[in-house]
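> got a predicted structure here, sequence first:
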Amino acid sequence: MSIEAIGAIGAVEAVEPAALGVPAAPVAAPGFADWIAREVGQVDATLATSENDLRRLATGQVQNLHEVMIHMEEAKLSFQLLAQVRNRLLDAYQEVMRMQV
């Protein structure tokens, strides 16, 4: 074993796996927690929009009452859906915890 051979290892440039024909490692798909966080963010944005519309209606800046009511109903329904998903998740978790191993 010669010292020159060991020194030559450092001279080799880093090669990308794709350049060698080796497929890259698969990228992990977004998980359930990411999906829940994204949905909660959307519900929060919907609630903020309806609250903003309601404030504008109270100050007389909105001419179309129908749009405000539609945004409020969308916010209400999206929040109710999120609450039901949460309830079903808790029920499923409690059911799993009751299982005997």
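Great, that's in hand.

> CA only for contacts and neighbour counts going forward, please
Will do.

> buried sites along the top helix by length along the chain?
Looking across the chain with DSSP state H, the single longest helix is helix 65-98. Across helix 65-98, burial judged by 16 or more other Cα atoms under 10 Å covers V68, H71, M72, E74, A75, K76, S78, F79, L82.

> take a look at this one as well, against the first:
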Amino acid sequence: MSEIVALGAVGADPAARILDSIYSVHLLDPAAQSGGAAGTSAASGNFADLIAHGLARMNAKVAHADQMVTQFALDGSTPIHHVTIALEEARLAVEMAMQVRQRLLEGYRELMNLQL
């Protein structure tokens, strides 16, 4: 377990820990749902690999939602609630990627403004 996750788990109430585990497993890592170990390989890599893996997961969520919408529009065999869930997962993934991008830019700007 990483230091950040361990620090977050110390003061967190049980409900928050359950929500965090659901979010990290189901929304961010589709391979973790099938029991794969893909989520652990990115955590042990360097920062660039971590960012690239996160962007790939976000892209997979968006592509899956697009596929679900297309399938629903063409033949209607996909239930609407599955389409809605896929769209919301994609929206959350894109929103999270935008927040990470914004924080990285803020950190970069702060480093560039440091007086040496």
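Right, received. Where do you want to start? Because the structure is predicted, anything quoted here is derived from the model rather than measured.

> would you pull the TM-score for this pair?
For this chain pair, the superposition-based TM-score is 0.69 by TM-score structural alignment, normalised by the length of structure 1; 73 aligned residues with a Cα RMSD of 1.0 Å.

> quick check: the longest helix of structure 1 aligns to which part of structure 2?
Under TM-score structural alignment, helix 65-98 of structure 1 corresponds to residues 80-113 of structure 2.

> hmm, back to that, once aligned to structure 2, how far is the longest helix of structure 1 on average?
Once fitted to structure 2, helix 65-98 of structure 1 is off its aligned match by 0.3 Å on average (mean Cα distance after the TM-score superposition for structure 1).

> can you spell out which helices and strands pack onto that helix?
With contacts taken as 3 or more Cα pairs under 8 Å, 6 or more residues apart in numbering; DSSP states H and E, helix 65-98 of structure 1 sits against helix 32-58.

> list the helices and strands the helix it packs on packs on?
Secondary-structure packing of helix 32-58 of structure 1 (3+ Cα pairs under 8 Å, 6+ apart): helix 65-98.

> the helix it packs on vs helix 32-58, what angle?
Computed by axes from the mean of the first three to the mean of the last three Cα atoms, to 10 degrees, the angle separating helix 65-98 of structure 1 from helix 32-58 equals 150 degrees.

> and helix 65-98 of structure 1, how far out from the chain middle?
Put simply, helix 65-98 of structure 1 sits 16 Å off its chain's centre (Cα atoms, centre = their mean, to the nearest Å).

> now stretch 47-62 of structure 2
For stretch 47-62 of structure 2, the distance to the chain centre is 8 Å (Cα atoms, centre = their mean).

> ditto for stretch 36-48 of structure 1
For stretch 36-48 of structure 1, the separation from the chain centroid amounts to 10 Å (computed by Cα atoms, centre = their mean).

> counterpart of that stretch in structure 2, which residues?
Using TM-score structural alignment, stretch 36-48 of structure 1 corresponds to residues 51-63 of structure 2.

> distance from that stretch to structure 1 after superposition?
Stretch 51-63 of structure 2 sits 0.3 Å off on average (mean Cα distance after the TM-score superposition for structure 1).
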